[in-house]
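Make a model of this:
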Amino acid sequence: MDEYIVKNVKDFRLDHVFDCGQCFRWEKQADGSYTGTAMDRVVNMQFVCGDRASEPETTGDLIIKNCTEEDFLQIWKPYLDLDRDYGEIKRTLTADDLVMGEAVACGQGIRILKQDLWETIVSFIISQNNNIPRIKGCIENLSQMFGLPAGEYAGRTYYSLPGPQKLASLTAEDLAPVRLGYRTRYLLETAKMVCEKGLPEDEVQLSALCGVGPKVANCILLFSMAKYDSFPIDVWMARVMSQLYGIDEGDHKGMCTYAQEHFGQLGGFAQQYLFYYIREKNR
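Next up is the predicted model:
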């Protein structure tokens, strides 16, 4: 099996990256590693912290199994956003913000993934009014029933999500076992729109897709379209902005305005630190 090791990775932790609500196809293993499917590949990632006591738990070596050097350079390096200086981002966000200081301290190893656009659209349409375990279950069922094999790891076959052409060919009855509920219509209509017009290239085209409201659009913009000033607001974000920044919980427009004024182009990074923080605080 191919294996690639990235030495001395900083500002990184697998649980912070894969358990902060931005992706749904990575599963923690008994040894602390994560196995997942993305970009039509299956890999296992393990992060080994440095031996020196002075080194933080967010500095260490990243071991990627089922991965060649070419795969790392072309797929996983950009996917994990490893070229970005997250230390500088954290310093900027926490300079004059005590709340953000607490949030960043909680999620020191977060990095925003650069995910496949179609997979992100499907995932966040499914995510509406849903909890993370159920979202993961729906995506896994959809992939196993209608996707193509992405590869094998540890004796298990993993599947990619079905593409827009495949999804558009299905009926609501076909998708009933996936248990998507009202989201079934959204996915089928969106798949047909993408087949007719292609994948969206900007926020206007994205928002025209069936089932894509402001929150879902902002998630897609942030996690797959590199629009890092996006500030998705769900019930968790409304809670943290209300409790810690004093903005009325129903004033989503006011929250977005605050994010634009205080976080600017780093709004998406701020959102991820705050989202992870409030969920960890309420566990």
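
use CA for all of it now, contacts and neighbours both
Will do.

thinking F263 is in contact with L93, fair?
Yes. Counting by CA atoms under 8 Å, F263 does reach L93; the two are 7.0 Å apart.

Mind jotting down where the strands sit in the stretch 101-250 of the chain?
149-153, 156-159 (DSSP state E, counting those that start in this stretch).

in the longest one, what counts as buried?
For strand 149-153, burial by neighbour count (16 or more other CA atoms under 10 Å) applies to 149-151.

just the last one next, same as before
By 16+ other CA under 10 Å, the buried positions in strand 156-159 come out as 158-159.

which ones are touching the spatially most central residue of the chain?
The chain has Q22 as the residue nearest its centroid, 2.1 Å off, counting by CA atoms, centre = their mean. Listed by CA atoms under 8 Å, 6 or more residues apart in numbering, the contact set of Q22 reads 112-113, 219, 223.

Closest to L73 out of those residues?
L73 lies nearest to L113 out of the contacts of Q22, by CA to CA, at 14.8 Å.

how close does the closest one sit to F269?
L113 sits 11 Å away from F269, going by CA to CA, to the nearest Å.

Between the two, which is the more surrounded one?
Using other CA atoms under 10 Å, the more surrounded residue of L113 and F269 is F269, with 24 against 21.

circling back: what do F263 and L93 both touch?
Common neighbours of F263 and L93, counting by CA under 8 Å, 6+ apart, are A270.

hang on, the earlier thing: and of the buried residues of strand 149-153, the nearest to Y276?
Of all these, Y276 sits closest to A150, with 29.3 Å by CA to CA.

Surely G254 is within a helix?
Yes. Using DSSP: H, G, I helix; E, B strand; the rest coil, the secondary structure at G254 is a helix.

List the contacts of the closest residue to it other than its chain neighbours.
Once flanking residues are discounted, G254 sits nearest to I247: 7.2 Å by CA to CA, 6 or more residues apart in numbering. The contact partners of I247, taken as CA under 8 Å, 6+ apart, are 241, 254-255.

here's the other one to compare against:
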Amino acid sequence: MDISDCKLLKVTMDFSKLNEWRTLPCPKCEIQLDIVLACGQSFRWTQLHPGIWCGVFAKKLWLLKQNEDEVMYQVFGGKTTDSTAELIDYLQLDVNLNDLYKKWAKDDSIFSKMVDNKFHGIRVLRQDPVENLFSFICSSNNNIERISSMVEELCVHYGEQIETFGEKTFYAFPTVKALASVGVEAKLRELKFGYRAGYISRTAEYINSQEEGEKWLYNLRMEPYDIAREKLQKLTGVGAKVADCVCLMSLDKPGAIPVDTHVQQIACRDYLPSLKDKKSLTPKCYDEIATHFRNLWGEYAGWAQAVLFAAELQRPKVKNLVCLPQGRKSTKMEEIAKVSEPKTKIKRKKIK
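Have a look, this model is predicted:
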């Protein structure tokens, strides 16, 4: 998967719909939205304006931005729930990333040299397992723009409508039951999903046939990493890397290490020179790389891998921005970006 591209979302801004921004105290050393939301973890985020991100999760439409000390957000659509708690959970802000960086730098001199201030604040999102799984089934031999387009097609054709913003309607990610319905594979082939259409349909049918239905996938959060990974690989279109992506990004397995060609290059060049002569990423080579990094970086090894992955790619550039209304100056976004909500204190986990 190539994450060097960014998807295009053309929306005419409807300034009348913008609310006042709510805030979370969170310095940039704990999260850099411009990297985290564009680095190929989730495929539903796009920039409305430099530094202002638009995306969907928890069946709501979100706008996010940040300054040096705060993450600011607006929410549209969906049920009335604790949006602050949902955002903290999604961004995993209870994890003290600064402490993790210090630990990794202490334990790994190579990490310390590779990661400068530009790559601080890179954390792993806690995504919905259904969206995460089917999005990464789409990722096989694909780039971020095409994956994003496929995910959008799934949402438009099989997801629940949640909000219209400007001239664009936003949808929640479809349920497993919706993706297991009759005719899905044929429709997705018509939409140019290719062989992935069959993967999506058969995987949805398998999960839907389980006694727990969709809960089968969510219950993997409570399984040990090895068991969850093994069960995922029984699904059509899910190999070791996709299984590890899902374990890391939605099943609460922070030690999962997805190994692709970029991670393989990092490992062979800087950590395991004995693997330089390996021309392909065999299962044995994959496991050797993942085990080495888990032993080196500890419980949150998958997070450390995500940092080096972003550093290796030199941070993907955002090429496409949303079209602003004619005659509207970009500074208008800042003029309306007033903050009135009280600050929320975030309780962070202690890193051992």
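
Can you give me the TM-score here?
Once superposed, the chains reach a TM-score of 0.89 (TM-score structural alignment, normalised by the length of the first structure), with 273 aligned residues with a CA RMSD of 2.1 Å.

so can I have a markdown table of the contacts of Q22 of the first structure showing distance to R283 of the first structure?
Putting the contacts of Q22 of the first structure into a markdown table (distance: CA to CA, whole Å) gives the following:
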| residue | distance to R283 of the first structure |
| --- | --- |
| I112 | 22 |
| L113 | 24 |
| C219 | 23 |
| F223 | 24 |
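
W104 of the second structure versus the aligned partner of G87 of the first structure in the second structure, what's the distance?
By TM-score structural alignment, G87 of the first structure lines up with N98 in the second structure. Per CA to CA, N98 of the second structure is found 10 Å from W104 of the second structure.

Just want to know which of the two has more residues nearby.
Between N98 of the second structure and W104, counting by other CA under 10 Å, W104 is the more crowded of the two (19 against 16).

Could you report the separation of that one from R269 of the second structure?
18 Å.

The match of G87 of the first structure contacts E30, correct?
Yes. Contact criterion CA under 8 Å: N98 of the second structure and E30 qualify, at 6.2 Å.

any residues in contact with both of those two?
Common neighbours of N98 of the second structure and E30 (CA under 8 Å, 6+ apart) are G121.

which residues touch E205 of the second structure?
176-177, 179-181.

Need the counterpart of it in the first structure.
Checking TM-score structural alignment: E205 of the second structure goes with K192.

where's that match relative to L199 of the first structure, distance?
Counting by CA to CA, the gap from K192 of the first structure to L199 of the first structure is 11 Å.

what secondary structure does the residue nearest to the centre of the first structure sit in?
coil.

what about it, distance to F72 of the first structure?
Using CA to CA, we find Q22 of the first structure at a distance of 21 Å from F72 of the first structure.

sorry, back to before: out of the contacts of I247 of the first structure, which is nearest to N282 of the first structure?
The closest of the contacts of I247 of the first structure to N282 of the first structure turns out to be M241 (CA to CA; 14.5 Å).

quick one: the closest one and G250 touch, right?
No. The criterion here is CA under 8 Å, and M241 of the first structure misses it with G250 at 10.2 Å.

Check the secondary structure at L64 of the second structure for me.
Going by three-state DSSP: L64 of the second structure is strand.

Could you find the closest non-adjacent residue to it?
Closest residue to L64 of the second structure apart from its sequence neighbours, by CA to CA, 6+ apart: Y73 at 4.6 Å.

State the number of residues packed around that neighbour.
Y73 of the second structure has 24 nearby residues by other CA under 10 Å.

Which residue in the second structure aligns with G163 of the first structure?
For G163 of the first structure, the residue aligned by TM-score structural alignment is T175.

Surely its match and G159 touch.
Yes. Judged on CA under 8 Å, T175 of the second structure makes contact with G159 at a distance of 7.2 Å.

Roughly how far does the nearest residue in space to P27 of the second structure that is not next to it in sequence sit from V307 of the second structure?
Among residues not flanking P27 of the second structure along the chain, D69 sits closest, at 4.1 Å (CA to CA, 6+ apart). Distance of D69 of the second structure to V307 of the second structure, computed by CA to CA: 21 Å.

Next: Y90 of the second structure.
Counting by CA to CA - Y90 of the second structure and V307 of the second structure are separated by 18 Å.

Check M333 of the second structure too.
30 Å.

higher neighbour count, those two?
Just comparing M333 of the second structure and V307: by other CA under 10 Å the higher neighbour count belongs to V307, 21 against 17.
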